[in-house]
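In: Next input, structure requested:
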Amino acid sequence: MSGALQKTFTVILNVEFITGNFGNGFIAVVNIMDLVKRRKISSVDQILTALAISRIVLLWLILLNWWLSMFYPGRWINERMFVVIYSIWTAFNQFSLWLTTSLSIFFFFKIVNFSNTIFLYFKVRVKKVVTVTLIVSLFLLCLNIVIINVSENALLTEYKVNMSYSLTLNKTQLSGLWFLFANTMFAFIPFAVSLVTLLLLIFSLCKHLRKMQHSVQGCRDASTTAHIRALQTVIASLLLYAIFFLSLVANVWGSLLLEKKMLLLFTEAARTAFPSVHPCVLILGNTKLRKAFLSVLLWLRCRHKDRDPGVHGTKAYLCGSSCRP
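Out: Predicted coordinates:
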């Protein structure tokens, strides 16, 4: 039974890896081509492109870690390599989390309308708000890496004194447990910010609907539609975000239970779901990306018809003409 579960989770991880690379690569390619064509790029597209690139690197780091752990367990890592690998993983993971949070903040200020003076002040300076958010995230990232390295050095020194300068699996487990605990605490900050933006979006939508009850326009005006679309995207993002955060907590718990294999495989699959599935949510929620994706599907369909020997030449020609921009 455990062998079947292990194979199942391995297949899930492979599917997530392929889906994540395709989705993030598609977002990056579309925005880069748009930049080359128009010679400019919007703030949202800048965030999406940086998010996609960071997640591609993150997915490959996860694959590398999984591959080394599966085929070279206990033979490829020492204390310094451990710190370097997990520091790099921490950097790209924090980039992914905070860029996602910045995207939620950007949607929030662009859609929500409050009469509060402070809110209006930040609304007209939303780009500066996002920039400050990313600067704060860099400070927290540096603090996170410093804590990991300082604590690692302290643990290593103490362990060498007590264990006659030897490094065993228990030391690696202790370092991994501290790394997971520190990253879970720092991952909670962007998660909390995204949760606040979701609650404020819901509050703004309820307030707007109450106003629209006394209006002849009804409830499905442009503002309501924008609120609902933003809520759909943010809720889907936050659900994946919650799964990712809970996977970190479960991973800490799994380390305390002497690394139960099935639990670790489950948490690895759950942790990979956020950078793999979330790009699909972004593609469906973004008009430009959705149209580009549909164009690619139409092009692939036409290519398939062109290669089908049962299709007449005229139909293939018409299909090829419809696929041209």
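
In: Every contact and neighbour count from this point should use C-alpha atoms.
Out: Will do.

In: Just give me the neighbour total for residue 258.
Out: Neighbour count for residue 258, taken as other C-alpha atoms under 10 Å: 10.

In: do residue 222 as well
Out: As a burial measure, residue 222 scores 9 neighbours (other C-alpha under 10 Å).

In: Tell me who's in contact with the closest residue to residue 204 other than its chain neighbours.
Out: Using C-alpha to C-alpha, 6 or more residues apart in numbering and skipping the chain neighbours, the partner closest in space to residue 204 is residue 112 (6.2 Å). Applying C-alpha atoms under 8 Å, 6 or more residues apart in numbering to residue 112 gives the contacts 201, 204, 227.

In: for the last one, what are its contacts?
Out: Spelled out, that is residue 227. Taking C-alpha under 8 Å, 6+ apart, we find residue 227 in contact with 111, 112, 201, 205.

In: and the gap between it and residue 284?
Out: Relative to residue 284, residue 227 is positioned 16 Å away (criterion: C-alpha to C-alpha, to the nearest Å).

In: next one: the first one
Out: As for residue 201, its distance to residue 284 is 19 Å (criterion: C-alpha to C-alpha).

In: neighbour-wise, which of those two wins?
Out: In terms of neighbours (other C-alpha under 10 Å), residue 201 is the more surrounded of residue 201 and residue 284; the figures are 23 against 15.

In: mind checking the SS state of that one?
Out: Secondary structure of residue 201, reduced to three states by DSSP: H, G, I helix; E, B strand; the rest coil: helix.

In: What helix or strand is residue 243 located in?
Out: Counting by DSSP states H and E, the secondary-structure element that holds residue 243 is helix 222-256.

In: Quick check: buried residues in that helix?
Out: The neighbour-count criterion (16 or more other C-alpha atoms under 10 Å) identifies 223-224, 226-228, 230-231, 233-234, 236-238, 240-255 as the buried residues of helix 222-256.

In: again, but for stretch 201-212
Out: Those would be 201, 202, 204, 205, 208, 209, 212, for stretch 201-212 by 16+ other C-alpha under 10 Å.

In: Which of those fall in strands?
Out: Nothing among the buried residues of stretch 201-212 maps onto strands, per DSSP state E.

In: Give me the number of neighbouring residues for residue 134.
Out: For residue 134, which is what you asked about, the neighbour count (other C-alpha under 10 Å) is 17.

In: which residue packs closest to the residue positioned nearest the centre of the chain, ignoring adjacent ones?
Out: Nearest to the centroid of the C-alpha atoms of the chain, with distances taken as C-alpha atoms, centre = their mean, sits residue 275, at 3.7 Å. Closest residue to residue 275 in three dimensions, ignoring its sequence neighbours and counting by C-alpha to C-alpha, 6+ apart: residue 55, at 5.8 Å.

In: With residue 102 instead?
Out: Of all residues not flanking residue 102 in the chain, residue 130 sits nearest, at 5.8 Å (C-alpha to C-alpha, 6+ apart).

In: To compare with the earlier structure, here is another sequence to fold:
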Amino acid sequence: MSSEGQSILMLIAAGEFSLGILGNAFIGLVNCVDWIKHKKIASIDLILTSLAISRISLLCIILLDCYILVLYPDVYTGGKQMRIIDYFWTLTNHLSVWFATCLSIFYFLRIANFFHPFFLWMKWRIDSAIPRILLGCLVFSVFISLPVINNLDDDFRHCVMMKLKTNLSRRCRVHKAQHASIKIRLNLLTLLPFSVSLISFLLLILSLCRHTRRMQLRAPGSRDPSTEAHVSAMKAVISFLLLFIAYYLAYLVATSSYFMPETELAVIVGELIALICPSSHSLFLILENKKLRQASLRVGLLLFFT
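Out: Alright, predicted model coming up:
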């Protein structure tokens, strides 16, 4: 890849990274200030803060990997750095997806209107269970990411150094295939929380339809706060689902790059797409959360008049 192309791609990556850091840092800062001010934190704010922290970490890992690959490719020859990058990318990726799923479940339990005993029990217990659920997601993500470290042996690192050669040996192709398959299988586990978020979205639609029919019988043409809450929650969940699909496709592109002659270009393109998910979703969350939206307006007015 030409130096001009590398510079352009790096600038785009830096722009996406900056946008994501600002959005997620804003979410975390607003909720932390509110936590200190009121000496307690609401469940929704705890989820949003945990999600913001995981995505800031994910953004840093993706950008770091992108810059090392382009500017200092020899860093990966030692293997230790590659192990660290791969482990923390897998870890923060799982954390981000699981925390976003917790957010989808919380929206569903708080907003949906069902009268099944199990649903009512979960609705009643969700606030007290959120800290334990988030901690469980962290522990699960830490352990599920460990196979990535064990899969990087000396033979594989030697094959990485041959990534620009088209006539790779059969042994290198086998090692690359094994490493890629491990990473893909580990990230296929994120389809479980994705499925839970999808089910939550579909149940929100069902709840909204039932609520709309009841409201039409009582007051045709009116939109009550419950309807607005349903629509707002559905926007937040569907934005996560769509961005997750884009992120996962980008991850597959980056992983499959082990078998391409122009590895750096494929990885960078994949990582540019991957940066969109944690960067853009934070903006959706700010716009759909009343407290965050009002805080952003205050900051905007303050910057405008200074």
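
In: thinking again about what came up before, which of the contacts of residue 112 of the first structure show up in the second structure as well?
Out: On the basis of both residues aligned by TM-score structural alignment, their matches' C-alpha atoms under 8 Å, what survives of the contacts of residue 112 of the first structure in the second structure is 201, 204, 227.

In: Among the residues you listed, find me the one that's closest to residue 186 of the first structure.
Out: Each of those was checked against residue 186 of the first structure using C-alpha to C-alpha; the closest is residue 201, at 24.0 Å.

In: what sits against residue 32 of the second structure?
Out: With contacts defined as C-alpha under 8 Å, 6+ apart, residue 32 of the second structure is in contact with residue 49.

In: Now do it against residue 158 of the second structure, distance only.
Out: Distance from residue 32 of the second structure to residue 158 of the second structure, counting by C-alpha to C-alpha: 45 Å.

In: which helix of the second structure spans the most residues?
Out: Across the second structure, the longest stretch assigned as helix under DSSP state H is helix 3-38.

In: Measure the mean distance from that one to the first structure post-superposition.
Out: In the superposition against the first structure, helix 3-38 of the second structure averages 2.0 Å from its aligned positions (mean C-alpha distance after the TM-score superposition for the first structure).

In: So which elements touch the next helix or strand after that helix?
Out: Moving toward the C-terminus from helix 3-38 of the second structure, the next helix or strand (DSSP H and E) is helix 43-71. Packing contacts for helix 43-71 of the second structure, counted by 3 or more C-alpha pairs under 8 Å, 6 or more residues apart in numbering; DSSP states H and E, involve helix 3-38, helix 80-111, helix 117-144, helix 263-288.

In: Number of residues surrounding residue 297 of the first structure?
Out: Other residues within reach of residue 297 of the first structure, judged by other C-alpha under 10 Å, total 13.

In: give me the element it is part of.
Out: Once you assign secondary structure using DSSP H and E, residue 297 of the first structure falls within helix 287-307.

In: from the chain's centre, how far out does that helix sit?
Out: Taking C-alpha atoms, centre = their mean, to the nearest Å, one finds the center of helix 287-307 of the first structure at 25 Å from the center of the full chain.

In: Would you mark the buried spots in it?
Out: 289, 292, 293, 298, 299, 302, 305, 306.

In: do the same with stretch 19-37 of the first structure
Out: Residues 19-28, 30-32 are the ones in stretch 19-37 of the first structure that count as buried (16+ other C-alpha under 10 Å).

In: now stretch 37-51 of the first structure
Out: If you call a residue buried by 16+ other C-alpha under 10 Å, then stretch 37-51 of the first structure has these buried ones: 45, 47, 48, 49, 50, 51.

In: which of those residues sit farthest apart?
Out: Taking C-alpha to C-alpha as the measure, these reach their widest spread between 45 and 51, a distance of 9.6 Å.

In: circling back to that earlier point, nearest to residue 1 of the first structure among the buried residues of stretch 19-37 of the first structure?
Out: When those are ranked by distance to residue 1 of the first structure (C-alpha to C-alpha), residue 19 comes first, at 26.9 Å.

In: Now which residue in the second structure aligns to the closest one?
Out: Here residue 19 of the first structure is matched to residue 19 in the second structure, going by TM-score structural alignment.

In: Neighbours of the closest residue to that match other than its chain neighbours, how many?
Out: Computed as C-alpha to C-alpha, 6+ apart, the closest residue to residue 19 of the second structure that is not its neighbour in sequence is residue 279, at 6.1 Å. The number of residues packed around residue 279 of the second structure, counting by other C-alpha under 10 Å, is 24.

In: and what of residue 110 of the first structure?
Out: By the criterion of other C-alpha under 10 Å, residue 110 of the first structure has 13 neighbours.

In: now swap in the one 3 residues further on and tell me
Out: Neighbourhood size, residue 113 of the first structure [other C-alpha under 10 Å]: 17.

In: Isn't it up against residue 204?
Out: Yes - checked against C-alpha atoms under 8 Å, the pair residue 113 of the first structure and residue 204 is within contact range at 7.3 Å.

In: and residue 245 of the second structure, what pairs with it in the first structure?
Out: Residue 245 of the second structure maps onto residue 242 of the first structure when the alignment is built from TM-score structural alignment.

In: Just give the closest residue to residue 17 of the second structure, not the sequence neighbours.
Out: Counting by C-alpha to C-alpha, 6+ apart, the residue nearest residue 17 of the second structure is residue 59, at 6.3 Å.

In: Which residue in the first structure aligns with the residue nearest to residue 19 of the second structure?
Out: The equivalent of residue 279 of the second structure in the first structure is residue 276 (alignment by TM-score structural alignment).

In: any idea how far its match lies from residue 13 of the first structure?
Out: If you measure residue 276 of the first structure against residue 13 of the first structure using C-alpha to C-alpha, the figure is 10 Å.

In: can you check residue 226 of the first structure too?
Out: 34 Å.

In: I'd assumed residue 275 was in contact with the residue nearest to residue 17 of the second structure.
Out: Yes - taking C-alpha under 8 Å as the definition, residue 59 of the second structure is a contact partner of residue 275 at 6.6 Å.

In: Identify the contacts common to those two.
Out: By the contact definition C-alpha under 8 Å, 6+ apart, residue 59 of the second structure and residue 275 are jointly contacted by 17, 20.

In: tally of neighbours for residue 69 of the first structure?
Out: Considering only other C-alpha under 10 Å, residue 69 of the first structure is surrounded by 14 other residues.

In: Excluding residues flanking it in the chain, which one is nearest the counterpart of it in the second structure?
Out: The criterion is TM-score structural alignment: under it, residue 69 of the first structure has residue 69 as its aligned partner in the second structure. Among residues not flanking residue 69 of the second structure along the chain, residue 264 sits closest, at 6.7 Å (C-alpha to C-alpha, 6+ apart).
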